[in-house]
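Q: only the shape, not the letters, is given here:
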C-alpha cells in the first residue's frame, strides 16, 4: 500500500479545498468558506464554544474533602488521575502527528485545537493534584504509568497501535491508529469518569468532577472528529472498506474492553457505594458498542445496547458552561492564584 506523504507547507498550484483527506493536494491556506468537509466549521465552532481553563474552578471544598476520603477512594482517585495524565500526554503528541498527514487545512486546524485542549486537560490534572496533595505525592502519581502493571498493559495496547502508524505511515495504519484513538478518547476514560461522577453523586470532590465534566465534553467532540476522519479515509480509499477491517475494529474494541474491565476491577471493583463491578463491566461494553457504531461498524457486544448507569447522563451530558452543575455556575468560580492554592505548581 502507498506511503503517506506529509502535507506541503504551501502549494501555489493546488486548490484551497483539498482533493483528498490524505495524500491529496491543497494550497494549505485555510479559508473556512472553501473547504472540502462542510461539517468542519461547525465542529470548529463547537470546540471553541467549549473553551475553559482549570483556573476557573474553585478547589477549596475538594481540598478539605480529599483528606476525608477513604483509603480506597484516595487510591482510586490518585491512580485514575495518573492514568488520565498519561493518556492526554500521549494524545497531544498523536494529534500533531496525525495533522502532519491531513491534506485539508480545516482538519489540520481542528487537530490543532484538539491538541491544545489535550494540553489544557493535562494541566488540569496538575491543578487538581497541586490543590489537594503535596508535591511529592503528585510526582509519584505522575509516575504510576511506568510501574503499575495493570495500568501499563492497557496503555501499551494503545501506544503500540499508534506506533505502528508512526513507524509505517500508510492509509491502512493511519485508519487503524484512529481506531486506537477512539478507544483512548471514547472508552479508556470512561470508567475513570464514572468513578468521579459517582463521588460527586455522593457529594464528594464536586469541583474535581466539574472539571472532569469539562474534559468529558471535549472528548466527546474529539471522538466525533476522529470518527468523521475514519469514515472519510474509507470513502477516499474504498479498498479499506472490507469485512476484514470491520472485524479488526470489533476485535480491537473487544480487547480494549477486556483491558478496561480488568482495570476497572483493579481500581474500582465493588468497593464503592453507588457503582458495582457488574454495572461497570456492562457500562464499558455499552460504551464500546456506542463507539464502534460511530465508526460505522456493527457492535461487538450483543445485549449491551442500553446504558446500565443511566444516572451518569445527568453528569456527562450537562453543558457546564451554561447550566447549573451540582448547583454551581462557571461564572461563580473564584479565580485561583498563587495566593489561594496554586503555588505548588
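A: It's in. Keep in mind it's a predicted model, so treat the numbers as computed, not measured.

Q: make it CA atoms for all contacts and neighbour counts henceforth
A: OK.

Q: what's the separation between residue 211 and residue 135?
A: From residue 211 across to residue 135, the span is 20 Å (C-alpha to C-alpha, to the nearest Å).

Q: should've said residue 202
A: 27 Å.

Q: more neighbours: which of the two?
A: residue 135 (15 against 12; other C-alpha atoms under 10 Å).

Q: separation between the more buried one and residue 115?
A: Counting by C-alpha to C-alpha, the gap from residue 135 to residue 115 is 26 Å.

Q: just residue 246 next, same as before
A: Counting by C-alpha to C-alpha, the gap from residue 246 to residue 115 is 28 Å.

Q: of those two, who's got more company?
A: Per other C-alpha under 10 Å, whichever of residue 246 and residue 115 has more neighbours is residue 115, with 22 against 17.

Q: name the nearest residue to residue 256, ignoring sequence neighbours.
A: residue 183 (7.1 Å; C-alpha to C-alpha, 6 or more residues apart in numbering).

Q: so what's the residue count around that neighbour?
A: Neighbours of residue 183 (other C-alpha under 10 Å): 23.

Q: swap in residue 239?
A: Neighbours around residue 239, by other C-alpha under 10 Å: 11.

Q: swap in residue 233?
A: 19.

Q: any idea which element it lies in?
A: Using DSSP states H and E, residue 233 maps to helix 206-236.

Q: next SSE downstream of that helix?
A: helix 243-267.

Q: for that following helix, buried residues please.
A: 245-246, 249-250, 252-254, 256-265, 267 (16 or more other C-alpha atoms under 10 Å).

Q: equivalent analysis for stretch 107-123, please.
A: 107-115, 117-123.

Q: so what touches stretch 172-187?
A: 1, 87, 158, 161-162, 164-165, 219-220, 222-223, 226-227, 230, 233, 240, 249, 252-253, 256-257, 260, 284, 287-288, 291 (C-alpha atoms under 8 Å, 6 or more residues apart in numbering).

Q: end to end on stretch 298-314, go ahead and measure it.
A: End to end - C-alpha to C-alpha - stretch 298-314 spans 27 Å.

Q: distance between that stretch and the chain's centre?
A: Put simply, stretch 298-314 sits 19 Å off its chain's centre (C-alpha atoms, centre = their mean, to the nearest Å).

Q: A further structure is provided below for comparison with the first:
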C-alpha cells in the first residue's frame, strides 16, 4: 500500500466510495459533506476541549514536591518520564505512520488535531517538570538510566516499528489496534498513580493537569475505536479469527506490561495500590476496550478502584486547582453515546 496522494484533482471518488484507508481522495477537507459523521462530531468535541498547560496552577506543587516521601517522589518522576516518551512518540507516529495511509479527509483532520494535542501534552509535562525540578534533564533522561522504563519504551516503540514500512491492509488494521491500546491502556497506571497523590491532598496541580490530558486521551481512544469499527463494516474479510487472536495477544502483552509497570512505580508503597489491584484495574480496562470494538472480554473482572473514574471526572471541579480562566475549559465533557 502506498501513501495517499495529497493533491489529487483527477479523483472521481464520491462520498459513498470513501474509505478509512485504501480510497482515492482528492485531498480536500469538506466538513459540510462527511461520510463519517462521528469524525465530525469528534472534531467538535476535541475543539471544545481546548486548554493551555501554562494556565494550570503549579505553584503549590513546587512546594509539595519537596515534602513527598522518597517512594512518592520516585513514582512521580518515573511517571512523568514515561508519559513524556509516549506523547513524544505519538506526536510523530500519527503523522508519519498512520495519517499518510488514511483516506477519509474528516478522519485525517481528527488525526492532525490529535497530533497537536499530543505535542500539547508534552508541553504540559514540561510545565510540570520545570515546576518541581532544579535539573530537568534528570527526568527527561530517565529512560536512559532506568532499565524498567527503557524496557517498556522499547516494547511500545518496537510494536510501532513492526507495523510501519511495507504497509499492508492487515498492518493498517493492527496499527489501529496498537493505537487503541496505547491510548486506552498504556497511560492509565501512571494516571492513576498521580491521581492517588491528588486524592491524598498532594500535587493537586499535577492531578488537574492529568485530568485535562486524560480527557484528550479519551477522544483519541474514541477516534481509533471508531476507525476500527468503520473499517470492520467496510472490510469485514480482514476481521477473521486469525486477526482476533493477534489482537488478543497484543492486549495480553499490553496488560502484562502495564501491570508490571504499575507495580514497579508504586512498589506497594503508595496508599490504595497493590500489585493485584493494579493488574485487575488494567485487566478491567482491557475488557472495556475489547468490548468497544466488538470482541468479548478477556478477563471478566470488576473495577477495583472506581474512585479513579470519579477523581478524573470534570463533573466535580475543585476550584483551588486553578488560577485565571482555566476552569472555563471544563465544558468539554464527553458523552460516549454520541460516538
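A: Perfect, I can see it now. Being a predicted model, the structure only gives us computed values, none of them experimental.

Q: and the TM-score between them?
A: Superposed pair, TM-score by TM-score structural alignment, normalised by the length of structure 2: 0.91. Supporting alignment: 325 aligned residues with a C-alpha RMSD of 1.8 Å.

Q: please pull up the equivalent of the residue nearest to residue 256 of structure 1 in structure 2.
A: By TM-score structural alignment, residue 183 of structure 1 lines up with residue 181 in structure 2.

Q: between whatever helix or strand residue 106 of structure 1 lives in and helix 206-236, how many degrees?
A: Assigned by DSSP H and E, residue 106 of structure 1 belongs to helix 105-132. Computed by axes from the mean of the first three to the mean of the last three C-alpha atoms, to 10 degrees, the angle separating helix 105-132 of structure 1 from helix 206-236 equals 160 degrees.

Q: what comes into contact with the helix or strand just after helix 105-132 of structure 1?
A: Using DSSP H and E, the next helix or strand after helix 105-132 of structure 1 towards the C-terminus is helix 135-141. Outside helix 135-141 of structure 1, the residues that touch it by C-alpha under 8 Å, 6+ apart are 78, 79, 81, 82, 126, 129, 130, 344.

Q: also stretch 101-118 of structure 2?
A: 1-4, 18-25, 27-31, 34, 36, 39-40, 42-43, 46, 87-88, 90-92, 94-95, 99, 172, 216, 220, 223.

Q: make a PyMOL selection of the buried ones in those.
A: Buried residues among the contacts of stretch 101-118 of structure 2 (16+ other C-alpha under 10 Å), as a PyMOL selection:
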select buried, resi 4+18+19+20+21+22+23+24+25+27+34+36+39+40+42+43+46+87+88+90+91+94+95+99+172+216+220+223
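
Q: can you pick out the ones from the contacts of stretch 101-118 of structure 2 that are in strands?
A: Using DSSP state E, no member of the contacts of stretch 101-118 of structure 2 falls within strands.

Q: from residue 141 of structure 2, how far off is residue 164 of structure 2?
A: Residue 164 of structure 2 is 26 Å from residue 141 of structure 2, by C-alpha to C-alpha.

Q: just residue 116 of structure 2 next, same as before
A: 23 Å.

Q: same question for residue 281 of structure 2.
A: Taken as C-alpha to C-alpha, the span from residue 281 of structure 2 to residue 141 of structure 2 is 29 Å.

Q: picking that back up, biggest separation within the contacts of helix 135-141 of structure 1, which pair?
A: Pairwise distances across these peak at 19.9 Å for 79 and 344 (criterion: C-alpha to C-alpha).

Q: so those two - more neighbours on which side?
A: Using other C-alpha under 10 Å, the more surrounded residue of residue 79 of structure 1 and residue 344 is residue 79, with 21 against 14.

Q: return the residue of structure 2 aligned against the more buried one.
A: So, by TM-score structural alignment, residue 79 of structure 1 is matched to residue 78.

Q: ignoring the adjacent residues along the chain, who's closest to its match?
A: Closest to residue 78 of structure 2 by C-alpha to C-alpha, 6+ apart is residue 265, at 6.8 Å.

Q: the one you found corresponds to which position in structure 1?
A: Residue 265 of structure 2 maps onto residue 267 in structure 1, by TM-score structural alignment.

Q: repeat that for residue 307 of structure 2.
A: Aligned partner of residue 307 of structure 2 by TM-score structural alignment: residue 311.

Q: neighbours of that match, how many?
A: The burial count for residue 311 of structure 1: 13, using other C-alpha under 10 Å.

Q: quick revisit: more neighbours, residue 281 and residue 141 of structure 2?
A: Neighbour count, other C-alpha under 10 Å: between residue 281 of structure 2 and residue 141, residue 281 has more, with 22 against 11.

Q: contact partners for the more buried one?
A: Contacts of residue 281 of structure 2 (C-alpha under 8 Å, 6+ apart): 303, 304, 305.

Q: go with 6 Å
A: 303, 304 (C-alpha atoms under 6 Å, 6 or more residues apart in numbering).

Q: so it, which of the three states?
A: helix (DSSP: H, G, I helix; E, B strand; the rest coil).

Q: and the residue nearest the centre of structure 2, how close does it get to residue 54 of structure 2?
A: Centroid-nearest residue in structure 2, with C-alpha atoms, centre = their mean: residue 183, separated by 2.7 Å. According to C-alpha to C-alpha, residue 183 of structure 2 stands 23 Å off from residue 54 of structure 2.

Q: do the same with residue 86 of structure 2
A: 21 Å.

Q: between the two, tell me which one has more neighbours.
A: residue 86 (20 against 14).

Q: relative to residue 267 of structure 2, how far out is that one?
A: Counting by C-alpha to C-alpha, the gap from residue 86 of structure 2 to residue 267 of structure 2 is 22 Å.

Q: same question for residue 65 of structure 2.
A: In terms of C-alpha to C-alpha, residue 65 of structure 2 sits 19 Å off from residue 267 of structure 2.

Q: quick one, which of those two is more surrounded?
A: Each of residue 65 of structure 2 and residue 267 has its neighbours counted (other C-alpha under 10 Å); residue 65 has more, 17 against 14.

Q: remind me which helix or strand that one belongs to.
A: Here residue 65 of structure 2 is assigned to helix 59-66, by DSSP H and E.

Q: just checking, what packs against that helix?
A: Using 3 or more C-alpha pairs under 6 Å, 6 or more residues apart in numbering; DSSP states H and E as the contact test, no helix or strand touches helix 59-66 of structure 2.

Q: that'll do, ta.
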